[in-house]
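> any chance you can model this:
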Amino acid sequence: MKKFKFQILFALVALLFASCTNDDPKPEYPSLKGDFVVCEGGFNKNNGAISFYSAEVSDNNIFKSVNGRDLGDVVTDFEVVDTLGFIVVNNSQKVELVRMRDFKSVETIDDQQLTYPRFVKQATKSTVYISNGSMDGEVLIYDFKKFELVGKIAVGQGPEMMVKIADKMYVANSGGWGADNTISVIDINTSKVVSTIEVGFGTTVLKADAENNLWAFSRGAYDANWQLSDAKIYKISTKTDAVVNSFAIPATLATFGTNLLAVSPKGYVYYISDAVYKMDIDAEVLPTEKWLDQALYGIEVNPDYNTVYGMDANNNKVLLMNEADASVLSSYSSTSNYPNSVYFNN
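Here you go, the predicted structure:
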């Protein structure tokens, strides 16, 4: 009798386990270690996407492949925080959360506070910051364990990319549809703006180098003919939160991209204007020789491999280039529309 009861109990446990397994199937992909390419898509086209590439997988729209639906309109950022992937969908006014073991959607943040979300960055062990707003800007604070809005911080107009260094979060204020030429510095312990750094107009990019200097790319202001002029690069000490050098870009920007600067662990800065240029982080003047004679839409450096990734939005392609001489090592062809950046999940 005892043996019979044990067999029944074992069968029930097995049935329960099987039921759980059916509700939570094995991931479609062997691993989500690889390169996540953020593809904006066309404005009002609802075709923004994340393209994923690894040694085993090539998928130009992994969110749709896994979840059976489109992400939305204008994807601007992807960031992995803890076990979750955060996908910012600007013109759909939402942030999609996926679990990083299979890319299944687990939550959509689309409350009325998200009027113009741009970028996301982890602030503390339980919170993320989301830059938000095209005019009067703010940083929204979300508890990502509870999926709740827990605070907001007023910053400059049109906040864009953010960089966290130690206990400070740096926020690029691009001006959005207005005008701004500042970087807001937030103390993440108090959620207060503790200083403001003056840079150029239209600052969209912030990147940190290995010495914790902050690099900002200011695209400048539009003139009467809708041409960007007065683009500049700034090197900022995060010890003093002061500009230590600025570089006026002589060429007119030949791209509408916003992710126009990248920094490598080897101590080089790559930036885009009429072409791609490369300079040392200790340089005092801009280079005159082109590193790559092509105006890309965005640029990144894989920190583990020192490989430069160039986003070619005209051909929906990503070039993987040797960091020394720009020779093409390989490429990701046929990404989704308008690739602008890469998240390296190494």
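> from here on, just use CA atoms for contacts and neighbour counts.
Will do.
> which stretches of the stretch 1-150 of the chain form helices?
Secondary structure of the stretch 1-150 of the chain (DSSP state H, counting those that start in this stretch): helices at 2-23, 62-67.
> how close does the residue nearest to residue 241 when sequence neighbours are not counted get to residue 161?
Closest residue in space to residue 241, ignoring its immediate chain neighbours: residue 197 at 6.9 Å, by Cα to Cα, 6 or more residues apart in numbering. Separation of residue 197 from residue 161 (Cα to Cα, to the nearest Å) stands at 15 Å.
> do residue 261 as well
Distance, residue 261 to residue 161, using Cα to Cα: 12 Å.
> now do the shared contacts for the two.
Common contacts of residue 261 and residue 161 (Cα atoms under 8 Å, 6 or more residues apart in numbering): residue 205.
> my read: residue 262 touches residue 269, true?
Yes - between residue 262 and residue 269 there is a contact under Cα atoms under 8 Å: 5.9 Å.
> residue 197 and residue 161 - which one has more neighbours?
residue 161 (25 against 16; other Cα atoms under 10 Å).
> please provide the structure for the following sequence as well, for comparison with the first:
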Amino acid sequence: DIPNCRYIAFDKGYAYVSAYVGPVGIDPNAQLGAVFQVDTATLEITAEVTVGYQPDELVIQDGLIYVANSGGYRKPNYDNTVSVIDIETMTQIRKIPVGINLHRIRADKYGKLWVSSRGDYEKIPSRLFVLEKDKRTNRMEVRDTLNVSCSEMDICGDSLYLYSVEWSNISQENNVTYGIIDVRTGELISNSFIKDGTETDIEIPYGLKVNPETGDVYVTDAKNYVSSGNLHCYGRDGIRKWSVRTGDIPAHMAFLYKNK
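Below you'll find the model as predicted:
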């Protein structure tokens, strides 16, 4: 019953789902999106709040939901805000101007939020934004804009691992990059977490996850989007440990730990 749903986050027995709400397709009059609250015990929708245009990823922190609004269906009039929802009342309390065509959002252990922008695929490039609480107002504001493209990211300790598959409407090509950022300083400490040259085996990176216990980095490859993909595992040293064939367009991963 949630139309055109996108991403999901969990908190205290509830799932929170972002949704474009409207039909799929470019439309200058595309409607605002929403976040739905779902009781995980009954699977019933218990609340709904309207947010920005075409909301994508969301993260929960300190009783608030932060939602990255893309406005992708309203191209070229993209949204550029992060919606802030009070989780207790399920109301949108403000919007934070960040950057156009937002997508990913992550929280680090220092309370900062990392938000990625896809750009407009022509003149405005993909960028990574850092949001931090203003000490005077105690509200999240943009603290920094990093000159780094980002399609997917995962944080492990003080390191933010990322890759970018940045499409250009001008060159009609993808530019694929990798990197590691120190979340304490915001510095790019490595321009690739792959050190053995095997990144050339990855056609279209489409998923990224870091094992918090071992530090192993997992990258999926969607290849041509219509044939079976691959999953690659890299050690902390950036050397590939193994690869395995997957189904079509492998995107997301989770770790399941078994008691010994």
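> for the helices of the stretch 1-150 of structure 1, which one ends up most surrounded?
Counting by mean count of other Cα atoms under 10 Å, helix 62-67 has the highest mean neighbour count of the helices of the stretch 1-150 of structure 1, with a mean of 17.
> who has more neighbours out of residue 262 and residue 269 of structure 1?
residue 262 (26 against 21).
> distance of the more buried one from residue 122 of structure 1?
As judged by Cα to Cα, residue 262 of structure 1 and residue 122 of structure 1 stand 20 Å apart.
> ok, now residue 77 of structure 1?
In terms of Cα to Cα, residue 77 of structure 1 sits 13 Å off from residue 122 of structure 1.
> go on, residue 191 of structure 1?
Distance, residue 191 of structure 1 to residue 122 of structure 1, using Cα to Cα: 13 Å.
> what's the answer for residue 172 of structure 1, then?
Using Cα to Cα, residue 172 of structure 1 is found at 16 Å from residue 122 of structure 1.
> comparing the two, which residue is more hemmed in?
For residue 172 of structure 1 versus residue 122, the count of surrounding residues by other Cα under 10 Å is larger for residue 172: 31 against 21.
> surely the more buried one touches residue 207?
No - between residue 172 of structure 1 and residue 207 there is no contact under Cα under 8 Å: 10.3 Å.
> show me the common contact partners of these two, please.
Taking Cα under 8 Å, 6+ apart as the contact rule, residue 172 of structure 1 and residue 207 both touch residue 216.
> any buried residues in stretch 126-133 of structure 2, and which?
Buried positions in stretch 126-133 of structure 2, judged by neighbour count with 16 or more other Cα atoms under 10 Å: 126, 127, 128, 129, 130, 131, 132.
> what's the residue nearest to residue 241 of structure 1 aligned with over in structure 2?
Under the alignment (TM-score structural alignment), residue 197 of structure 1 pairs with residue 96 of structure 2.
> give me the helices and strands touching the helix or strand hosting that match, please.
Here residue 96 of structure 2 is covered by strand 91-97, with elements defined by DSSP states H and E. Using 3 or more Cα pairs under 8 Å, 6 or more residues apart in numbering; DSSP states H and E, the elements in contact with strand 91-97 of structure 2 are strand 45-53, strand 81-86.
> after it, which helix or strand is next? Please name it.
With elements assigned by DSSP H and E, the helix or strand that comes after strand 91-97 of structure 2 is strand 102-107.
> what are the contacting residues of that following strand?
Surrounding strand 102-107 of structure 2, the residues in contact under the criterion Cα under 8 Å, 6+ apart are 55-59, 61, 67-70, 79-81, 113-119, 151-155.
> separation between the counterpart of residue 181 of structure 2 in structure 1 and residue 271 of structure 1?
Using TM-score structural alignment as the criterion, residue 181 of structure 2 maps onto residue 279 of structure 1. Computed as Cα to Cα, the residue 279 of structure 1 to residue 271 of structure 1 distance reads 9 Å.
> what about these two, which has more around it?
Neighbours were counted for residue 279 of structure 1 and for residue 271 using other Cα under 10 Å; residue 271 has more, 24 against 19.
> you'd agree the more buried one is in a helix?
No - counting by DSSP: H, G, I helix; E, B strand; the rest coil, residue 271 of structure 1 falls outside a helix, being strand.
> leaving out sequence neighbours, find the closest residue to the counterpart of it in structure 2.
Counting by TM-score structural alignment, residue 271 of structure 1 lines up with residue 162 in structure 2. Distances taken as Cα to Cα, 6+ apart put residue 153 closest to residue 162 of structure 2, at 4.2 Å, once the chain neighbours are dropped.
> give the contact list for that neighbour.
Residue 153 of structure 2 makes contact with 104, 106, 160, 161, 162, 163, 208, 209, according to Cα under 8 Å, 6+ apart.
> what do we get in structure 1 for it?
Under TM-score structural alignment, residue 153 of structure 2 pairs with residue 261 in structure 1.
> what does residue 247 of structure 2 give?
Using TM-score structural alignment, the partner of residue 247 of structure 2 in structure 1 is residue 336.
> and what of residue 209 of structure 2?
Aligned by TM-score structural alignment, residue 209 of structure 2 pairs with residue 300 of structure 1.
> please tell me I have it right and its match contacts residue 308.
Yes - with contact defined as Cα under 8 Å, residue 300 of structure 1 reaches residue 308; the gap is 5.9 Å.
> which of the helices or strands spans residue 286 of structure 1?
Here residue 286 of structure 1 is assigned to no helix or strand, by DSSP H and E.
> just give me the neighbour total for it.
Using other Cα under 10 Å, the number of residues around residue 286 of structure 1 comes to 16.
> same thing with the one 4 residues further on?
Neighbourhood size, residue 290 of structure 1 [other Cα under 10 Å]: 13.
> who's in contact with it?
The contact partners of residue 290 of structure 1, taken as Cα under 8 Å, 6+ apart, are 275, 276, 277, 278.
> about what we covered before: make JSON lines out of the helices of the stretch 1-150 of structure 1 and add distance to residue 332 of structure 1.
As requested, the helices of the stretch 1-150 of structure 1 are exported to JSON lines (distance: least, Cα to Cα, whole Å):
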{"stretch": "helix 2-23", "distance to residue 332 of structure 1": "34"}
{"stretch": "helix 62-67", "distance to residue 332 of structure 1": "14"}
